[in-house]
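Colleague: Next come a sequence and a model predicted from it.
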Amino acid sequence: MPRTVTVGVDGSPESLTAADWAAREAELWGRPVRLVHAGPWQPFAAAGEGHGGGPEVEAARRRWAQRVLRETTERLTAGRPGLRVTFEQVRETPVSALLDAASHGCPLVLGSRVVGGPDGREDVWLLGPVTLAVVAGASGPVVLARSPAVPELAGSTGVPGPSWDGAPSPHVVLGVDPRRPATGAVAFAFGEAARRHARLEAVHAWRRPPGADPARDRELEREAGQALREVLAPWRARHPTVRVTVRTGFGAAASRLVDAAADASLLVVGRGGAPGRIGGVTRTVLRHCGTSVAVVPG
């Protein structure tokens, strides 16, 4: 199988955002896009084909999914004559199909749904069971794409055009702990910054140890900055065109990363946690960061 940028598609506005992001990424990588629809992601009523079960309903569901895949393909190729797009409807469950798709090296892209926060001021991004299982178990990078909502395709009468204008991205943010660097995330972040001709901002934050003398804060911050630069040095040598800035400081790591990524094009973090699990910092970032987030294992 040729290496592709794969996106999970179910006809929802969030999956169309993911498809747009995947098309942009595929152009940067010089790879085709693969659209995958697996299992009954959408309530069948959304297809407008009736209710119940049996062969007729299953056939109608397949027709609806094929229409979504075709319309999404038209959406992505409009204005992108060189972009190759393939699509596939599989009988596997969404988690199994997406985990398989995430094992081929290039990113797997999924949509994200946002809801208002409890105080009405901060948005919270929902992490459904499929998303959590895929992020926790994927052997390759998984991107949770975020952007303003777009119209649904299922049942629509027109195909909206691509939402990206091809402009260079401002910068990429990388969350990294020099004591336990996630080398997969570092490599992915440098590659993304190089492809986008973007600046890379490496961020490390930590909480002050109990009993630590605040008078040593500057010294500790200098030491942390030096440790971070040493971790990044081999990757800077491999990507000499990437301009790198380093930010260190005290505070909650997730909050620091969300703030740093507020005006970035992408936030890259390691998955953290035990095998098959998502670390606490990464899980918090996925819930509260309004920028697209790439979670990279290893």
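Modeller: That came through fine.

Colleague: drop to CA atoms for contacts and neighbour counts, all remaining ones
Modeller: Noted.

Colleague: Tell me where the stretch 101-250 of the chain has strands.
Modeller: With DSSP state E, counting those that start in this stretch as the criterion, the stretch 101-250 of the chain has strands at 108-111, 113-116, 123-126, 142-145, 171-175, 199-206, 244-250.

Colleague: residues making contact with the longest one?
Modeller: Strand 199-206 is contacted from outside by 170-178, 189-190, 193, 228, 242-253, 256-257, 260, using CA atoms under 8 Å, 6 or more residues apart in numbering.

Colleague: For PyMOL, write the select line for the buried members of those residues.
Modeller: A single PyMOL command is used to select the members of the contacts of strand 199-206 judged buried by 16 or more other CA atoms under 10 Å:
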select buried, resi 171+172+173+174+175+176+177+178+189+190+193+228+242+243+244+246+247+248+249+253+256+257+260
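
Colleague: want to throw the strands of the stretch 101-250 of the chain into a markdown table with distance to residue 31?
Modeller: Output for the strands of the stretch 101-250 of the chain, formatted as a markdown table (distance: least, CA to CA, whole Å):
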| stretch | distance to residue 31 |
| --- | --- |
| strand 108-111 | 13 |
| strand 113-116 | 27 |
| strand 123-126 | 29 |
| strand 142-145 | 16 |
| strand 171-175 | 21 |
| strand 199-206 | 23 |
| strand 244-250 | 26 |
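
Colleague: another one to put next to it:
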Amino acid sequence: MTRTVTVGLDGSAESRAAAEWAAREARLLGLPLKLVQVWEPVPAPMAQAPMLGAETQQYWTERIPRETGEGIRLRHPGLDVTNELLSGRPADVLVSAAKDAELLVLGSRGLGGVGGFMVGSVGLSVVAHADRPVVLVRAGEQAADEHEMDPVGIPSAAAPFRPVVLGLGIESPDDELIGFAFAAAARRDTSLRVVHGWNPPAYYAYGLPVDLEVQGALALRESTALTEVLRPWTEKFPETEVTEECPYGSPGAHLVDASRQASLVIVGRRVRRGPLGAHIGSVTHAVLHHSIAPVAVVPHD
């Protein structure tokens, strides 16, 4: 079965921005686009109210993906676009829909003049439980935002893509996460910026004065290890320019800073199958809430 780029709709500005981003990504991937609207049935007491009846809610629920699909077909001629109306608890339904998708795209409300996302409970739940990559796109995101400035200093969709940024830990790097990032950069014909933020072990950091020689040795060790982790991938993608960065300090803060000049930020989420259940790590959580660019969260073992 052919996978799709699937996007969750709710009629909001952020979900419309997510649908446009998903349409562009579907064209890059050469895959169909599926628009999914989740209809959460109205509880019986509320359904008796004239303006809140189940038929009224279902009408508007069906109208959103239909009109969104019509607009996307006009702006992206030739793209295979389908609509699907599903019923149930939104987070659960979207997690299920993601299983047959190449990736799932959701909208996330922007924080006005402050850079970053407001990730709601549905978005966080989907990110924490989905088996496939999930991309969060904030309201107002436009195609030009993913591209470099044109000669007169204005972002333009005709200009090259900005770099793809990958946040990578090197203790137990995952091939699925790294491969996703290299493929994303390759299909955009842009560079890949790999950011590995690090902090020294506790016995170096506490109770001792800063030793620049020791810190330099640790930085060299981290940089060397990162190069070795990426070596098989740079050989597999020889035409993709790769920049390796090993800054000292909070990985999340460094990735948020890098997002200001990125077309896409990619982070991982380690899948937990133990009694503690699903979990979003602190670095991924920080990036989700504060990144300027769209964020892809890739689940991995």
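Modeller: Ah, there it is. The model shown is predicted, which means the values in this text are computed figures rather than measured ones.

Colleague: For the two chains, what TM-score is obtained?
Modeller: The TM-score (TM-score structural alignment, normalised by the length of structure 1) is 0.85; 274 aligned residues with a CA RMSD of 2.4 Å.

Colleague: Which among the strands of the stretch 101-250 of structure 1 is found nearest to residue 164 of structure 1?
Modeller: Closest approach to residue 164 of structure 1 among the strands of the stretch 101-250 of structure 1 (CA to CA): strand 142-145, 13.1 Å.

Colleague: average gap between that closest one and structure 2?
Modeller: With mean CA distance after the TM-score superposition for structure 1, strand 142-145 of structure 1 departs from structure 2 by a mean of 0.5 Å once superposed.

Colleague: What residues in structure 2 pair up with that strand?
Modeller: Counting by TM-score structural alignment, strand 142-145 of structure 1 pairs with residues 134-137 of structure 2.

Colleague: Do a quick rundown of the helices in the stretch 101-250 of structure 2.
Modeller: In the stretch 101-250 of structure 2, the helices defined using DSSP state H, counting those that start in this stretch lie at 121-129, 175-188, 202-205, 212-236.

Colleague: Quick one: closest of those helices to residue 271 of structure 2.
Modeller: Set against residue 271 of structure 2 and scored by CA to CA, those come closest in helix 121-129, at 8.4 Å.

Colleague: Strand 134-138 and the closest one, what's the angle between them?
Modeller: Angle, helix 121-129 of structure 2 to strand 134-138, by axes from the mean of the first three to the mean of the last three CA atoms, to 10 degrees: 150 degrees.

Colleague: now what about helix 121-129 of structure 2, what contacts it?
Modeller: Helix 121-129 of structure 2 has contacts (CA under 8 Å, 6+ apart) with 90-92, 94-95, 106, 108, 134, 269, 278-280, 297.

Colleague: next one: stretch 248-258 of structure 2
Modeller: In contact with stretch 248-258 of structure 2 (CA under 8 Å, 6+ apart) are residues 165, 167, 195-199, 219, 247, 265, 282-284, 286-287, 290-292.

Colleague: And for stretch 274-289 of structure 1?
Modeller: Counting by CA under 8 Å, 6+ apart, 123-127, 135-137, 144, 253-255, 257-258, 261-262, 269-273, 293, 295 sit against stretch 274-289 of structure 1.

Colleague: how does it look with 7 Å?
Modeller: The contact list for stretch 274-289 of structure 1 (CA atoms under 7 Å, 6 or more residues apart in numbering) reads 123-126, 136-137, 253-254, 258, 269, 271-273, 293.

Colleague: try stretch 97-115 of structure 1
Modeller: Applying CA under 7 Å, 6+ apart, the contact partners of stretch 97-115 of structure 1 are 3-8, 14-15, 17-18, 22, 38, 123-126, 134, 137-146.

Colleague: Need the buried ones from these selected in ChimeraX.
Modeller: To isolate the buried subset of the contacts of stretch 97-115 of structure 1 in ChimeraX, counting by 16+ other CA under 10 Å, use the following:
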select :4,5,6,7,8,14,15,17,18,22,38,123,124,125,134,137,138,139,140,141,142,143,144,145,146
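
Colleague: who are the neighbours in contact with the closest residue to residue 139 of structure 2 other than its chain neighbours?
Modeller: Using CA to CA, 6 or more residues apart in numbering and skipping the chain neighbours, the partner closest in space to residue 139 of structure 2 is residue 14 (3.8 Å). Residues in contact with residue 14 of structure 2 (CA under 7 Å, 6+ apart) are 107, 108, 109, 137, 138, 139.

Colleague: what's the counterpart of residue 14 of structure 2 in structure 1?
Modeller: Matched to structure 1 by TM-score structural alignment, residue 14 of structure 2 sits across from residue 14.

Colleague: Distance from the chain centre to the helix or strand hosting residue 27 of structure 2, please.
Modeller: Secondary structure assignment for residue 27 of structure 2, by DSSP states H and E: helix 13-29. Taking CA atoms, centre = their mean, to the nearest Å, one finds helix 13-29 of structure 2 lying 12 Å from the centre of the chain it belongs to.

Colleague: Go through it and flag the buried ones.
Modeller: 13-27.

Colleague: Hey, what's the angle from it to helix 175-188? Just curious.
Modeller: 80 degrees.

Colleague: With structure 1 overlaid, how far apart is helix 13-29 of structure 2 on average?
Modeller: Taken against structure 1, helix 13-29 of structure 2 registers an average deviation of 0.3 Å after superposition, with mean CA distance after the TM-score superposition for structure 1.

Colleague: Which strands and helices lie in contact with the very next helix or strand once past that helix?
Modeller: Remark: after helix 13-29 of structure 2, the chain's next helix or strand is strand 33-39, criterion DSSP H and E. Identification of packing neighbours for strand 33-39 of structure 2 by 3 or more CA pairs under 7 Å, 6 or more residues apart in numbering; DSSP states H and E yields strand 4-9, helix 54-75, strand 81-87.

Colleague: Give me the residues contacting the first one.
Modeller: Contacts of strand 4-9 of structure 2 from elsewhere in the structure, counted by CA under 7 Å, 6+ apart, are 15, 18-19, 22, 26, 31-37, 65, 101-106.

Colleague: circling back: farthest-apart pair in the contacts of residue 14 of structure 2, please.
Modeller: 109 and 137 (8.3 Å).

Colleague: I'd like the distance between the residue sitting furthest away from the middle of structure 1 and residue 251 of structure 1.
Modeller: The outermost residue of structure 1 relative to its centre, with distances by CA atoms, centre = their mean, is residue 215 at 39.4 Å. Distance of residue 215 of structure 1 to residue 251 of structure 1, computed by CA to CA, to the nearest Å: 16 Å.
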